[in-house]
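>>> 3D model of this:
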Amino acid sequence: MNVEDVRRDFPILHQEVNNHPLVYLDSAATSQTPAQVIDAIDDYYRRYNSNVHRGVHTLGSLATDGYEGARETVKRFLGAKRTEEIVFTRGTTAALNLVASSYGRANLTDADEIVITPMEHHSNIIPWQQAAKATGAQLKYIPLQPDGTMSIDDIRSTVTEKTKIVAVTHVSNVLGTVNPVKEIAEIAHENGAVIVVDGAQAVPHMSVDVQEMNVDFYAISGHKMCGPTGIGALYGKKKWLKNMEPVEFGGEMIDFVDLYDSTWKELPWKFEGGTPIISGAIGMAAAIDYLQSIGLEEIEAHEQRLVTYAVSRMNEIEGVNVYGPEKRAGLVTFNCEGVHPHDLATVLDSEGVAVRAGHHCAQPLMKWLDVTATARASFYLYNTEEEVDVFVEALKKAKEYFGDVFI
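Sure, this is the predicted structure:
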């Protein structure tokens, strides 16, 4: 993988911010978009913008082919068996809410347990809190090790015969922890539970095969993997999806509507009420094609080199505390003693370096870390070691700027 060739594909990277070349280290929040994806979306709007499924005219047929072709692309990307197992959503949040609201509320009782972890994004906590309140089920948490990982023993002792749903993130958006999803799935299934996985931070950076991991549901977002915002997908095993009720009702998802009752389309369309996000699906498929043309293994190896280098450089700076395990995905979350993360991010921005600051939609994890917020630098296929050096030098400048409070 030639990083300079990759960087040429991303128009937004070739600009200055605050009179400095942009160093974008916030891809865990939203990745940047290559020209190939922008062109695919542009082509849709310029050449065959139309609604899907209902129309018989040429543009409608082209739009339907593009939309359903995108579903086939996502199916292959995730290793699903059937296109019916791929439901387009607004993103990971919508996908997880769909599972919690439809499968969760229909299958949970007050005798059941939902098992999640303290490292979850709010999108994989709040839907289960609401499902528990609606059904009387008990919410349980797998404890974390001091480095932010989970032990198999703790997973086994938390997941019991009462557990009906295990919901975990594949990769933590704060710690960079890569969870053993396949092993967790085995434990869940041994106890008669299903496993729901938040894959938002995984699929942009590593190869994922939902069949090999044997997960029941897997949620992703396009905007974290070089695609557009407002589009994502839910993978669900057909045996679960076919018995689930829709949670949004209206056009597109119906088979027949009478005055007092209605029936639904087959999978996956019964979950896609209203005009779907056609351009988004086409853009996400183009992003998948782009990532696969480079190679997920190449991307993962590149990010590993960057994050290892970044952590080693950051450890040279007194007062910088890095959170998470030694073996991590391509992000590093940190604090500088005596400096609020927002102040730190502001100084870095003045040097053209974009990082994220705040609780990262993970307030329970912030409490576990005993902090109110952190800063986070996240790396992707278009970042370089030279940008890591710029980032580290900007951290040093921040230390000088804040003076004695930074100790």
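>>> For the rest of this, base every contact and every neighbour count on C-alpha atoms.
Noted.
>>> how about the nearest residue to residue 334, chain neighbours excluded?
Distances taken as CA to CA, 6 or more residues apart in numbering put residue 322 closest to residue 334, at 4.3 Å, once the chain neighbours are dropped.
>>> number of nearby residues for that neighbour?
By other CA atoms under 10 Å, 19 other residues sit near residue 322.
>>> and what of residue 291?
18.
>>> check which helix or strand covers it.
helix 278-294 (DSSP states H and E).
>>> Quick check: which helices or strands does the very next helix or strand once past that helix pack against?
Proceeding N to C from helix 278-294, the next assigned helix or strand is helix 296-314, under DSSP H and E. Helix 296-314 is packed against strand 331-336, helix 385-402, with contacts defined by 3 or more CA pairs under 8 Å, 6 or more residues apart in numbering; DSSP states H and E.
>>> before we move on, back to that, how many degrees apart are the helix holding residue 291 and helix 296-314 in direction?
Per axes from the mean of the first three to the mean of the last three CA atoms, to 10 degrees, the angle that helix 278-294 makes with helix 296-314 is 80 degrees.
>>> which parts of helix 278-294 are buried?
278-291 (16 or more other CA atoms under 10 Å).
>>> Double-check that the residue nearest to residue 334 belongs to a helix.
No - assigned with DSSP: H, G, I helix; E, B strand; the rest coil, residue 322 falls outside any helix and is strand.
>>> tell me the contacts of it?
Contact analysis of residue 322 by CA atoms under 8 Å, 6 or more residues apart in numbering lists 311, 315, 332-335.
>>> Following up with a second sequence; could you model it the same way so I can compare the two?
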Amino acid sequence: MPKPRELLLFSIVLIFSLSLPLPSIAGDPVVLDRLNKAVVDDGKLILNARFRYEFVDQDSRSRDANAVNLRARFGYETGYFYGFGFGFDVENVHAIGDDRYNSTINGRSDFPTVVDPEDTELNQLFLKFGGKEAFIPDTTVKVGRQRIIWDNHRFLGNVGWRQNEQTFDSARIINTSIPHASLQYIYIDKVHRIFSKAHATAGTRGMSSHLARVGYKFEGIGELSARTLLLDYDRAIFSGDSTKTFGVRFIGKYTLDDDWKVLYTGEYANQEDWEQNTSSFDLDYWFGEGGVDYKGVTMKVGYESLEGNGTSAFQTPLATLHLFEGWTDLFLTTPSDGITDLYAKIGTKVYGTSLVLGFKTLDAENTSANYGTETFFDVKRTFWGHLTPRLTAAFFNTADTSVAPDTTKLWLGITYKY
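A predicted model of the protein is given here:
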């Protein structure tokens, strides 16, 4: 018997499919022209590849990791034909040379972890409804396996840093009927994580989750948004990630003159246990960032706090976690005493080359313990609009080896995007 969530996905597809006034294609030049426009003129070829070397030196391991791999992605997305379209892409991650790293599924646990396991998978496959002839005006619906990103990836992201992208079997509705506003609802049936489908527990995870976001843009100032995430995982072993989270966020910039801009972001969220979660907690998240942009040189200072009570901590399991609490990826799971992140960074572009340099200190939120400090930098440049070489490095100096070891990570790669 079909599960309720499967019936929901099927019903959405069926309702919108039956509502489409699709005419007969044969012999109708107008229809053929519109089909050509949707598939060819408005269609988009998905073709990109990333070759990358990753080095990891970690004091807790006697051997260094040296990972070389190639990620290739190929697919196609159409435009809208009488309000209807579709898209897909296939992804392959291939290791080059010896597996001198722990991919989480290759059995090389004597090496530091580099979560780029070999895999070939259907990355996206979706139907979409929208465009000028949408069944509901100013509304886009997408059903199937898809990439989803909210805001800065903190609560919902695709983990694009890793070779194997995170995607979602889901139904997503976005409405922009109200000027300057957007309303969004998402139902998630499964999350296909970066660990690949071959990983017994960390790979694909089933759920029955409901997410909503409302945003309103104030001209010249910024956007105010509110979000809700009701995460309900199917299996009991993942019940610790079943949570309900409510939050608000404001982000914007204010132009002072031709040279100066003021940048600001503020965010708050509250998280509680939900559904099968056997723990009981009520935890807060705070984030604030301020900065200036002077003639293309951006300087920012920020503070992020994820509360912990010694047993449970604020978690964001669907996020692009690499972007937060250090690029060395030592705090992808928030410690039970929580974590605070105080950082400063500067970024600019010199002769077309993007440069970022930063420093952060990481501490426990619930106690006075210091976890350590991290220094990081990133250099990249795009040539001919398609080819982007990139060098990134992060250096973590621990203050407590029982929490995290001294770690150095370096990435050197090149990406081609059609």
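>>> TM-score of the superposition?
TM-score for the superposed pair, counting by TM-score structural alignment, normalised by the length of the first structure: 0.22. Supporting figures: 153 aligned residues with a CA RMSD of 7.2 Å.
>>> got the angle for the helix ranked longest in the first structure vs helix 278-294?
Looking across the first structure with DSSP state H, the single longest helix is helix 58-78. If you take the same axes, to 10 degrees, helix 58-78 of the first structure sits at 40 degrees to helix 278-294.
>>> What helices and strands are in contact with helix 58-78 of the first structure?
Packed next to helix 58-78 of the first structure, using 3+ CA pairs under 8 Å, 6+ apart, are strand 86-89, helix 278-294.
>>> which residue ranges form the helices in the second structure?
With DSSP H, the ranges of helices along the second structure come out as 4-19, 29-36.
>>> so which of these gets nearest residue 288 of the second structure?
Closest of the helices of the second structure to residue 288 of the second structure is helix 4-19, at 36.8 Å (criterion: CA to CA).
>>> Next, the buried residues of that closest one.
5, 9, 13, 16-17.
>>> what residues does that helix touch?
Contacts of helix 4-19 of the second structure (CA under 8 Å, 6+ apart): 127, 129, 135, 143, 170-171, 189, 208.
>>> Could you identify the helix or strand that succeeds the helix or strand hosting residue 235 of the first structure?
Assigning secondary structure by DSSP H and E places residue 235 of the first structure in strand 232-236. With elements assigned by DSSP H and E, the helix or strand that comes after strand 232-236 of the first structure is helix 238-241.
>>> Give the buried residues for the next helix or strand after that next one.
Going down the chain from helix 238-241 of the first structure, the next helix or strand is strand 254-257, by DSSP H and E. Residues residue 254 are the ones in strand 254-257 of the first structure that count as buried (16+ other CA under 10 Å).
>>> Can you give me the neighbour number for the residue lying closest to residue 87 of the second structure once chain neighbours are set aside?
Of all residues not flanking residue 87 of the second structure in the chain, residue 77 sits nearest, at 3.9 Å (CA to CA, 6+ apart). For residue 77 of the second structure, the neighbour count with other CA under 10 Å is 22.
>>> tell me the contacts of residue 77 of the second structure?
By CA under 8 Å, 6+ apart, the contact list for residue 77 of the second structure reads 43-46, 85-88.
>>> which helices and strands sit right next to the strand holding residue 235 of the first structure?
strand 86-89, helix 92-98, strand 217-221.
>>> would you turn those into JSON lines with mean neighbour count?
Compiled in JSON lines, those are given as follows (neighbours: other CA atoms under 10 Å):
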{"stretch": "strand 86-89", "mean neighbour count": "26"}
{"stretch": "helix 92-98", "mean neighbour count": "24"}
{"stretch": "strand 217-221", "mean neighbour count": "28"}
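>>> farthest-separated two in the buried residues of helix 4-19 of the second structure?
5 and 17 (18.4 Å).
>>> correct me, but residue 182 of the second structure touches residue 224?
No - counting by CA atoms under 8 Å, residue 224 is not a contact partner of residue 182 of the second structure; they are 10.7 Å apart.
>>> Between those two, which contacts overlap?
Counting by CA under 8 Å, 6+ apart, the shared contacts of residue 182 of the second structure and residue 224 are 215-216.
>>> Next, format the helices and strands packed on strand 232-236 of the first structure as CSV and append distance to residue 58 of the first structure.
CSV is the format used below for these (distance: least, CA to CA, whole Å):
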stretch, distance to residue 58 of the first structure
strand 86-89, 23
helix 92-98, 31
strand 217-221, 30
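>>> Can you say which of the ones you listed is nearest to residue 133 of the first structure?
With CA to CA as the criterion, residue 133 of the first structure lies closest to helix 92-98 of these, at 14.3 Å.
>>> For residue 141 of the second structure, which residues are in contact?
Going by CA under 8 Å, 6+ apart, residue 141 of the second structure touches 128-130, 171-174.
>>> Out of those, name the ones that lie in strands.
Counting by DSSP state E, the contacts of residue 141 of the second structure place 128-129, 171-174 in strands.
>>> Could you dump these into CSV with neighbour count and distance to residue 271 of the second structure added?
Listed next are these as CSV, based on neighbours: other CA atoms under 10 Å; distance: CA to CA, whole Å:
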residue, neighbour count, distance to residue 271 of the second structure
128, 25, 32
129, 26, 33
171, 25, 24
172, 20, 23
173, 18, 24
174, 19, 24
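>>> got TSV for the residues you listed, with distance to residue 253 of the second structure too?
TSV is the format used below for these (distance: CA to CA, whole Å):
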residue	distance to residue 253 of the second structure
128	33
129	33
171	32
172	29
173	28
174	25
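>>> Can you tell me which of those is closest to residue 265 of the second structure?
Among these, residue 174 lies closest to residue 265 of the second structure (CA to CA), at 23.6 Å.
>>> returning to that earlier point: now, of the helices and strands packed on helix 296-314 of the first structure, which is deepest in the fold?
Mean neighbours per residue, mean count of other CA atoms under 10 Å, is largest over those for strand 331-336, with a mean of 23.
>>> just checking, what packs against the helix or strand that comes right after it?
Downstream of strand 331-336 of the first structure, the next assigned helix or strand under DSSP H and E is helix 341-350. If you count contacts as 3+ CA pairs under 8 Å, 6+ apart, helix 341-350 of the first structure packs onto strand 356-358, strand 374-378, helix 385-402.
>>> And the shortest one, what's buried?
Translated: strand 356-358 of the first structure. 356-358.
>>> Measure how the strand holding residue 235 of the first structure sits relative to helix 58-78, angle-wise.
Strand 232-236 of the first structure runs at 60 degrees relative to helix 58-78, counting by the same axes, to 10 degrees.
>>> Perfect, I'm done here.
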